[in-house]
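Novice: Could you look at this predicted model? Sequence included:
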Amino acid sequence: MDLSELRQEYAGQPLDVDSVDPNPFQQFTAWFDQASTAELLEPNAMVLATVDANGRPSQRTVLLKYFDESGFVFFTNYGSRKAQQIAANAHVSLLFQWLPLHRQVEVEGVATKVSSAESLKYFLKRPRESQLGAWVSRQSEVVSHRQLLEAKLQEMKARFGKGEIPLPSFWGGYRIAPTRLEFWQGGPGRLHDRIEFRSDGRGGWDRNRLAP
């Protein structure tokens, strides 16, 4: 299949070193708010890239649950493939794609587990079905058929009844503390705007324009 003629011309608002917020978290907040206002599907969806102990990469989409200047937080099963890879190499990257706005944001950083208290605080906010789902799924393990999952769900419903569902010991959050962020704005003729922020190691950020 030849896709060479499949192309989209970009014409977004220009982005420059002097026009971005000097604080990359404030710049991310502004763009995230605009993606949310534009009613894009799952604006908090992000591709998480990890590598295993042998340097083999893998990617998957996860949902950002909250962020601040300490990092970007998502939640998962601690027995999953992504968690195993993070345990072997905590350096990860995130990619937010807001293509209808001709934008994407790349984040590179180091992943660490959040505290059990922080995981519990978020877990209690989840819908009950999602809480049960955390108990049902041993994420990334082989399952012979879906009926096993459905049977496990019924087992968990019977186990917890109408009472409070506790936080599973194998489930919780990760915080990605950024060392680099890149804001990409599509431009005409493939002359895209790319503004990179790199940690200066002293709590500040160096920012530069990159060639498209």
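Specialist: Received it, and whenever you're ready, just let me know what you need.

Novice: all contacts plus neighbour counts: C-alpha atoms, from now on.
Specialist: Will do.

Novice: And the strands in this protein?
Specialist: 45-51, 57-63, 66-68, 71-77, 91-98, 103-113, 171-185, 193-199, 205-210 (DSSP state E).

Novice: Presented hereafter is structure B, for comparison with structure A:
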Amino acid sequence: MLKKLTLMAFSAALLAGCASSGSSDMNAADEVVATTVTVSDVGDYMDQQEAEFRQQLKGTGVTIIRTKNYLVIVMPSSITFASDKYNVVPEFYPALDTAAALLRKYSATNIDVNGYTDSTGSDAHNLKLSQQRANSVAGYLIQQGVSPQRIMPVGYGEADPVATNSTKEGRAENRRVEIKIAPPKPASEQMAKN
């Protein structure tokens, strides 16, 4: 049964790829592999993605965190944005270009782009700035070819600090954008919904 569902998902992905007229850096085989994931393959899929992110983003200042079910790419604001600004600094484009290429390659995942600030400034200002930063990163990823249907940008302001806000170093850690990558739904689960 699982083999039949996987074969059906493979066929659907192959036909969808044939109908597409857009260009992509990914070849058709990668695209099919990325969109056809069985229950037993989800862990392997996330493991492969994590390994590539770690290898290709090494030395960029980005931190990769693996939780049980998610992969989180943490981008500190000190390397991503100017102080109290939301436009991505050009020096960070290469790291985001690499992330976008990997997100295109592993196209079965869903992506939350979460913005955070420290506790200085008003709640309203922090919430707005964090949303603008999340939107800025999400917009850049979309410009680089990541499907907008996969991306959900959200600003959380000063919520969910990862360090104390009572020190300069702690506040710097709290100012960040996180790309949270959710594992793909297995082909059998996707087919059951249709």
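Specialist: Happy to help now that I have it. Remember, it's a predicted structure, so these values are computed and weren't measured experimentally.

Novice: TM value for the aligned chains?
Specialist: Overlay of the two chains. TM-score (TM-score structural alignment, normalised by the length of structure 2): 0.32; 113 aligned residues with a CA RMSD of 5.5 Å.

Novice: okay if I get the strands of structure 1 as a markdown table plus mean neighbour count and distance to T29 of structure 1?
Specialist: Shown next, in a markdown table, are the strands of structure 1 (neighbours: other CA atoms under 10 Å; distance: least, CA to CA, whole Å):
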| stretch | mean neighbour count | distance to T29 of structure 1 |
| --- | --- | --- |
| strand 45-51 | 20 | 15 |
| strand 57-63 | 13 | 16 |
| strand 66-68 | 13 | 9 |
| strand 71-77 | 19 | 12 |
| strand 91-98 | 21 | 12 |
| strand 103-113 | 20 | 11 |
| strand 171-185 | 22 | 12 |
| strand 193-199 | 20 | 15 |
| strand 205-210 | 16 | 16 |
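
Novice: Tell me which of those sits nearest to L120 of structure 1.
Specialist: Closest approach to L120 of structure 1 among the strands of structure 1 (CA to CA): strand 171-185, 7.8 Å.

Novice: Hey, what's the angle from that closest one to strand 193-199? Just curious.
Specialist: Orientation check (axes from the mean of the first three to the mean of the last three CA atoms, to 10 degrees): strand 171-185 of structure 1 against strand 193-199 gives 130 degrees.

Novice: helices or strands up against strand 171-185 of structure 1?
Specialist: For strand 171-185 of structure 1, the elements it packs on are strand 71-77, strand 103-113, helix 116-123, strand 193-199, judged by 3 or more CA pairs under 8 Å, 6 or more residues apart in numbering; DSSP states H and E.

Novice: Now distance to R209 of structure 1 too, for these, in a markdown table please.
Specialist: A markdown table is the format used below for those (distance: least, CA to CA, whole Å):
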| stretch | distance to R209 of structure 1 |
| --- | --- |
| strand 71-77 | 23 |
| strand 103-113 | 14 |
| helix 116-123 | 37 |
| strand 193-199 | 5 |
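
Novice: which one of these lies closest to Q84 of structure 1?
Specialist: Ranking those by proximity to Q84 of structure 1 (CA to CA) places strand 71-77 first, at 9.9 Å.

Novice: Pull out the buried positions in the helix or strand that contains S188 of structure 2.
Specialist: Element membership of S188 of structure 2, judged by DSSP states H and E, is helix 187-193. Using 16 or more other CA atoms under 10 Å as the burial criterion, the residues of helix 187-193 of structure 2 that qualify are A187, S188.

Novice: Are there helices or strands packed against it, and which ones?
Specialist: Packed next to helix 187-193 of structure 2, using 3+ CA pairs under 8 Å, 6+ apart, are helix 2-19.

Novice: residues making contact with stretch 49-59 of structure 2?
Specialist: By CA atoms under 8 Å, 6 or more residues apart in numbering, the list of residues contacting stretch 49-59 of structure 2 from outside reads I64, R66, L71, A95, T98, A99, L102, Y106.

Novice: just so I know, which of the strands of structure 1 lies nearest A158 of structure 1?
Specialist: A158 of structure 1 sits nearest to strand 171-185 of all the strands of structure 1, at 20.4 Å, using CA to CA.

Novice: how big is the angle separating that closest one from helix 116-123?
Specialist: Taking the same axes, to 10 degrees, one finds that strand 171-185 of structure 1 is oriented at 70 degrees with respect to helix 116-123.

Novice: Strand 171-185 of structure 1 vs strand 71-77, what angle?
Specialist: Strand 171-185 of structure 1 runs at 140 degrees relative to strand 71-77, counting by the same axes, to 10 degrees.

Novice: quick one, strand 171-185 of structure 1 and strand 205-210 angle?
Specialist: 50 degrees.

Novice: Between strand 91-98 and strand 171-185 of structure 1, find me the angle.
Specialist: Counting by the same axes, to 10 degrees, strand 171-185 of structure 1 lies at 60 degrees to strand 91-98.

Novice: picking up where we left off before, neighbour count and distance to Q48 of structure 2 added to the contacts of stretch 49-59 of structure 2, as a markdown table?
Specialist: Listed next are the contacts of stretch 49-59 of structure 2 as a markdown table, based on neighbours: other CA atoms under 10 Å; distance: CA to CA, whole Å:
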| residue | neighbour count | distance to Q48 of structure 2 |
| --- | --- | --- |
| I64 | 19 | 13 |
| R66 | 14 | 12 |
| L71 | 22 | 11 |
| A95 | 18 | 19 |
| T98 | 16 | 15 |
| A99 | 21 | 14 |
| L102 | 18 | 11 |
| Y106 | 22 | 9 |
